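**Q** just a sequence and a predicted model for now, questions to come.
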Amino acid sequence: MTTALLILHFCVTVALIGVVLIQRSEGGGLGIGSSQGMGAFMSGRGTANLLTRTTAVLAGLFMLLSLTLALLYRGGVSGVGHDILAQPQGAASAPPQATVSVPQPAPATPKP
């Protein structure tokens, strides 16, 4: 099931990128979204409305699939319930004590 969701998520992602690139921006974008490419199918305003709605739907699907995949992988990749924030089973409740080594002065040698 997760493989199918990952493939669907990839397809939605590619479609979302494509639709965003097709849209006409203030600077002209890629110029693909103009009415010249659509012929007599839709006007410029109709094309912009269609692309805006398509972007909103694809963005919603992207978010929904991302949340679904995050919930499915919540238990870890292996599927076993695993919390990465939990302490290991063998860890003591007290934090480990740091040991500080103080250098000892060298023994004094008598001068002749």
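**A** Okay, I see it.

**Q** can we go C-alpha only for contacts and neighbour counts from here?
**A** Fine.

**Q** what is the neighbour count of residue 23?
**A** For residue 23, the count of nearby residues is 21 (other CA atoms under 10 Å).

**Q** check it against this one:
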Amino acid sequence: MENVVLIIHLLLALGLIAVVLLQRSEGGGLGMGGGGGGAMSGRAAATAMSKITWVLAVAFIGTSITLTILSAQKSAGSSVADRLSAPAADGAADTPDAPLGSDLLPPVQGDNAPLVPSAD
């Protein structure tokens, strides 16, 4: 089901891109003139293209929401933290324990003075 909705979503995206690129530029957005001709000129064509754009945009948003719901249902009992903590618990038995803070200090000599090599 998810693959079917994803393919429809992809086709809607490509259709939306094509319809937007086919529309006549009315404001000269990027400095290009709005030269069109034939069937694409006139107010009726612009209205039809804008209606097609709206239909494709609403369908695109609908498939986006559907894909979100499907993926949320698919991952409904799992968490990323659960998936990360499970291998760490299994691998913890194989790895040695980390040294404590006192294990990192140099050995102590006599009356709690650290053993420091002499410069003699």
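**A** Thanks, I have the structure now. Given the structure is predicted, the values throughout are model-derived calculations rather than measurements.

**Q** chain neighbours aside, what residue packs nearest to residue 106 of structure 2?
**A** Closest residue to residue 106 of structure 2 in three dimensions, ignoring its sequence neighbours and counting by CA to CA, 6 or more residues apart in numbering: residue 114, at 6.3 Å.

**Q** please disregard the earlier target; I meant residue 75 of structure 1.
**A** For residue 75 of structure 1, the spatially nearest residue (CA to CA, 6+ apart) is residue 81, at 4.4 Å.

**Q** dump the residue contacts of the equivalent of residue 54 of structure 1 over in structure 2.
**A** Here residue 54 of structure 1 is matched to residue 52 in structure 2, going by TM-score structural alignment. The neighbours of residue 52 of structure 2, taking CA atoms under 8 Å, 6 or more residues apart in numbering as the test, are residue 19.

**Q** which element, helix or strand, includes residue 52 of structure 2?
**A** In this structure, residue 52 of structure 2 is located in helix 43-74 according to DSSP states H and E.

**Q** what's the spacing between that helix and its chain's center?
**A** Taking CA atoms, centre = their mean, to the nearest Å, one finds helix 43-74 of structure 2 lying 20 Å from the centre of the chain it belongs to.

**Q** ok, then the element right after that helix?
**A** Past helix 43-74 of structure 2, heading to the C-terminal end, the next element that is a helix or strand (DSSP H and E) is helix 80-91.

**Q** who are the packing partners of that next one?
**A** Applying 3 or more CA pairs under 8 Å, 6 or more residues apart in numbering; DSSP states H and E, one finds that helix 80-91 of structure 2 contacts no other helix or strand.

**Q** next one: it to chain centre, how far?
**A** In terms of CA atoms, centre = their mean, the gap separating the centre of helix 80-91 of structure 2 from the centre of its chain is 23 Å.
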